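K.L.:
Sharing a model prediction with you, sequence too.
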Amino acid sequence: MIAYSEALQHLLEAASALPAERLRLHDAGGRTLASDIISAQSLPPFDNSAMDGFALRADGTAFASGTGFAVQGWQAAGDDGTVGGEGAWEIMTGARMPTGLDTVVPVEQVEILQRHEGRPTRIALRADVSPGQHVRLRGQDVSEGERVLRAGDVLDVNARTLLHAIGVGEVAVVARPKAAVIATGKELVTEAEQSLQSGQIRDSNRPYLVGRLQAAGAEVVWQGTVGDEVAAFNAVLDQALDAGAQLLISTGAVSAGRYDFVPDALRERGARIIFHKVAIRPGKPLLFAVLPGGALYFGLPGNPVSAAVGQRFFVEPVLRRLLGLAPETPLQLPLQADVRKPEGLRFHARARVEVDAQGRLSARVLSGQESFRLMSMLRANAWVVLEAEGNLAAAGTYVRVQGWGHHEPVQLVSEES
């Protein structure tokens, strides 16, 4: 049995960043950038009005209420640039500022003195006007040549919106790691609606892991269940590899029981087992191996929370390495209450990060930490990690807190909720 820190070092040594591929922006949602994005244009691309009103030339001088102007022309959004004179130009929100004009007075602060064919021809100010007001300047949001996104950033809807606005239609992203999920056990029933016979359970681990892998940036290319026969296991393993899986994650059959066949089956295939059993709870029997051909194999225990811990703290660090991401930076928050833990084992606890009436954050480890319990996973919004030393973490101790997934920040809740 090895320490978690040693296991993590082995995991990261076995993985390296995947190559880049180019995608159209609208196909790149959720993908990880492989290189920085430098804007080739300014945003806004030209000075424009922030209000419906009248454009003026202030040239650094304020105008007093009551000042009158002749209206020289009209400028709507989408009109070409034009040269403004000394008077006023009627202008719409978003319209390009006529050259030489630098200030906008809202239509509500103007009195129309004269009209011609429905258009204002002379106005007077109903309020003082400051030079430069209500004008969006070229490059005020993004400057030409500015780095707007970095390699490793995830292309969420906000990032894609900005890139579209600055004219980026194609991006270089890291290839998505390809993963397979294999749930082992003759007791497993795949379909949720299927009635259970005596001794059967539903394979809730498989849909959980598929969802977590996808949220973490992987593409699940194969998933399925298999009984406790080595031949059947080898068959599904071949199917997963043929589908292109670079990571294979199985649940169950890695402990020390009569039907825990996975370690021996992997050895018979020529796999190199890097470690088997880690000083953690839950999930101590976890196995990591490298298959012939280089695919990485994670054998997770079958209890639901043990599988969740294996996914979060073993698979996801490898996914980050494959995606070219730096290691996570966890939160450090105080515990609300004493927490007992197993001596000598790194403990991964389902927890809630809560904010009190004064805005202070703290972590509350939930009751029901047994590895078969799913309800506490539903209530949790974070993981609390207690290191191996000692058997008690006292209230007020600052502990490591991580979101439910490496792409997912902790969702705060109030202490009353």
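P.N.:
The structure has been received and is ready for your questions.
K.L.:
going forward, measure contacts between C-alpha atoms and count neighbours the same way
P.N.:
Will do.
K.L.:
Report the contact partners of Gly244.
P.N.:
Lys178, Val221 (Cα atoms under 8 Å, 6 or more residues apart in numbering).
K.L.:
tell me which element the nearest residue to Ala34 once chain neighbours are set aside falls in.
P.N.:
Leaving aside its sequence neighbours, Ala34 sits nearest to Val173 (Cα to Cα, 6 or more residues apart in numbering; 4.5 Å). If you go by DSSP states H and E, Val173 is part of strand 170-174.
K.L.:
Please apply the same query to Ile249.
P.N.:
strand 247-251.
K.L.:
quick one: buried residues of the strand holding Val173?
P.N.:
For strand 170-174, the buried set under the neighbour-count rule, 16 or more other Cα atoms under 10 Å, comprises Val171, Ala172, Val173, Val174.
K.L.:
didn't Phe314 look like it was pressed against Leu8?
P.N.:
Yes - with contact defined as Cα atoms under 8 Å, Phe314 reaches Leu8; the gap is 7.0 Å.
K.L.:
Which one's more surrounded, those two?
P.N.:
Phe314 (20 against 16; other Cα atoms under 10 Å).
K.L.:
The stretch 301-417 of the chain: strands as residue ranges?
P.N.:
331-334, 339-340, 346-355, 361-365, 382-386, 392-393, 398-402, 413-414 (DSSP state E, counting those that start in this stretch).
K.L.:
what's the answer for the stretch 151-300 of the chain, then?
P.N.:
Under DSSP E, counting those that start in this stretch, the stretch 151-300 of the chain gives strands at 170-174, 178-184, 188-189, 201-202, 219-226, 247-251, 272-276, 280-281, 287-290, 296-300.
K.L.:
what about versus this one:
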Amino acid sequence: MTLVPLETALERLLEDARPLSASESVALHEAYGRVLAEPVAALRTQPPFDASAMDGYAVRGADAGVAGNRLSVIGEVAAGGTFPGTVGAGECVRIFTGAPLPAGADTVVIQEDVTVVSPGMVELREPTRAGRNVRGAGLDFVEGDLLIDKGQLLGPSSLSLAASANHPRLCVVKRPLVAIIATGDELRAPGSTLGPGQIISSNAYGVAALARAAGAEVLDLGIAPDSRDAIAALVKKAVAAGADVIVTLGGASVGDHDLVHEVLTGEGMTLDFWKIAMRPGKPLMFGRMGDIRCIGLPGNPVASLVCSQLFLKPLLARLGGRPFRQDMRTARLGARMPANDRRQDYVRARIDELDGELVATPFDLQDSSMLRVLAASGGLIVRAPFAPASDAGEACQVLMLG
């Protein structure tokens, strides 16, 4: 089978991916990082009254403009309270930040500009312009105002805004559900005692973390042995659970025990592409089972995680209505690199900053089974197919990790 160029594979994977139509109502404290499915309009006016912006004295503007004026203090009002009377000429009310402005007053003189002459009497040390230090009703928003557009990713300020507008819940886009199925007779869960020929199953944990980082929910269906019936049973569970994406780990190559393609096809998957011109990650598989997208990731741990970064994350972001772009940066090579072959290469590299520039130094060992090297990598040097040899100090493109 001809190797599919990476850009072509990504285009085909994303070409008809749209935000999921389903939505759900969630409490505000659960809405952080979710995508808004319906616009948010103000249910109230904020502030709902003319309010003091400072601690000081509420006065008429006509009495505030002359230093030396003496005013009678006729009461006090704090946030949460009201003053029952009206401020007249030569009068003021002691007021605190957030309190409603008393009737008759339109200005607040800050307490630093006032001298207390005697109990019940103050003198203005500095003139204050009429209307100063007052937050007018509706300064922030008025009931009915559109505050947050549909499709916005909800962050701290937008959640506080929705709360201020009196929304206890928000309607958000449903998170894509990703079902993960690891395959292989040799795999055992972390913490297991290993027998001959067995290894620990590690890929699902990193893939699940990348999926959650893209806004998805994850259903880990565990490990299926190299059995058509066992793999098919977990695929059926994924379908029954309403998975939007089924991710298989391993078993998608061409060996006698690589059964994933056969099983998925038997369950109704139409293959779109298989085998990508990239390193690591050549045996990536993609197909559709109705509305469910199926991604067969390589079994090698590094290849599995690199493919998840390049293919799974943008797909999940698109399905969840979230913005996404790979963090690509320009750096200088920290070591010479040989010419590349026909596959796009993602080279694990240490990333340092020197004199304001990023320096990407490739690790000597690049085997796709070596998670320790990937964990130590700050980024992946991207080498185009047939890229010529490059010397240390030359510019390169780096896909940043983490």
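P.N.:
Done, it's in. None of these values were measured; they are calculated from a predicted model.
K.L.:
Are there helices or strands packed against the longest helix belonging to structure 2, and which ones?
P.N.:
The residue-count maximum for a helix in structure 2 (DSSP state H) belongs to helix 228-240. Other helices and strands packing on helix 228-240 of structure 2, by 3 or more Cα pairs under 8 Å, 6 or more residues apart in numbering; DSSP states H and E, are strand 177-183, strand 217-224, helix 260-266.
K.L.:
highest average neighbour count across the ones you listed?
P.N.:
Sort these by mean neighbour count, taking mean count of other Cα atoms under 10 Å, and strand 177-183 sits at the top with a mean of 25.
K.L.:
show me the contacts for Leu33 of structure 1.
P.N.:
With Cα under 8 Å, 6+ apart, Leu33 of structure 1 has these contacts: Arg150, Ala151, Gly152, Asp153, Val154, Leu155, Val171, Ala172, Val173, Val174.
K.L.:
residue in structure 2 matching it?
P.N.:
Superposed on structure 2 with TM-score structural alignment, Leu33 of structure 1 falls opposite Leu36.
K.L.:
next one: Gly169 of structure 1
P.N.:
Taking TM-score structural alignment, the alignment pairs Gly169 of structure 1 with Pro168 from structure 2.
K.L.:
can you check Ala235 of structure 1 too?
P.N.:
Ala235 of structure 1 maps onto Ala233 of structure 2 when the alignment is built from TM-score structural alignment.
K.L.:
Tell me how many other residues surround Met400 of structure 2.
P.N.:
A count of neighbours around Met400 of structure 2, defined by other Cα under 10 Å, yields 16.
K.L.:
Quick check: closest non-adjacent residue to it.
P.N.:
Spatially, and ignoring its direct neighbours in sequence, Met400 of structure 2 is nearest to Gly379 (4.1 Å; Cα to Cα, 6+ apart).
K.L.:
Now do the contacts for the residue lying farthest from the centre of structure 2.
P.N.:
Distance to the chain centre peaks in structure 2 at Ser118, reaching 57.8 Å (criterion: Cα atoms, centre = their mean). Listed by Cα under 8 Å, 6+ apart, the contact set of Ser118 of structure 2 is empty.
K.L.:
what about it, distance to Ser21 of structure 2?
P.N.:
68 Å (Cα to Cα, to the nearest Å).
K.L.:
Equivalent analysis for Pro84 of structure 2, please.
P.N.:
If you go by Cα to Cα, the gap between Pro84 of structure 2 and Ser21 of structure 2 works out to 53 Å.
K.L.:
try Gly250 of structure 2
P.N.:
Distance, Gly250 of structure 2 to Ser21 of structure 2, by Cα to Cα: 31 Å.
K.L.:
more neighbours, the two?
P.N.:
Ranked by neighbour count (other Cα under 10 Å), Gly250 of structure 2 and Ser21 place Gly250 first, with 23 against 11.
K.L.:
Aligned to the more buried one, what sits in structure 1?
P.N.:
Aligning on TM-score structural alignment places Gly250 of structure 2 opposite Gly252 in structure 1.
K.L.:
Just give the nearest non-adjacent residue to that match, would you?
P.N.:
Take Gly252 of structure 1 and drop its neighbours on the chain: the residue closest to it by Cα to Cα, 6+ apart is Gly302, 3.9 Å away.
K.L.:
check contacts around the alignment partner in structure 2 of that neighbour.
P.N.:
Residue correspondence to structure 2 (TM-score structural alignment): Gly302 of structure 1 is matched to Gly299. Counting by Cα under 8 Å, 6+ apart, Gly299 of structure 2 touches Asn203, Leu249, Gly250, Gly251, Ala252.
K.L.:
what's the closest of these to Leu401 of structure 2?
P.N.:
Asn203 (16.7 Å; Cα to Cα).
K.L.:
for the strands of the stretch 151-300 of structure 1, which one sits closest to Ala3 of structure 1?
P.N.:
Of these, nearest to Ala3 of structure 1 by Cα to Cα is strand 280-281, at 7.7 Å.
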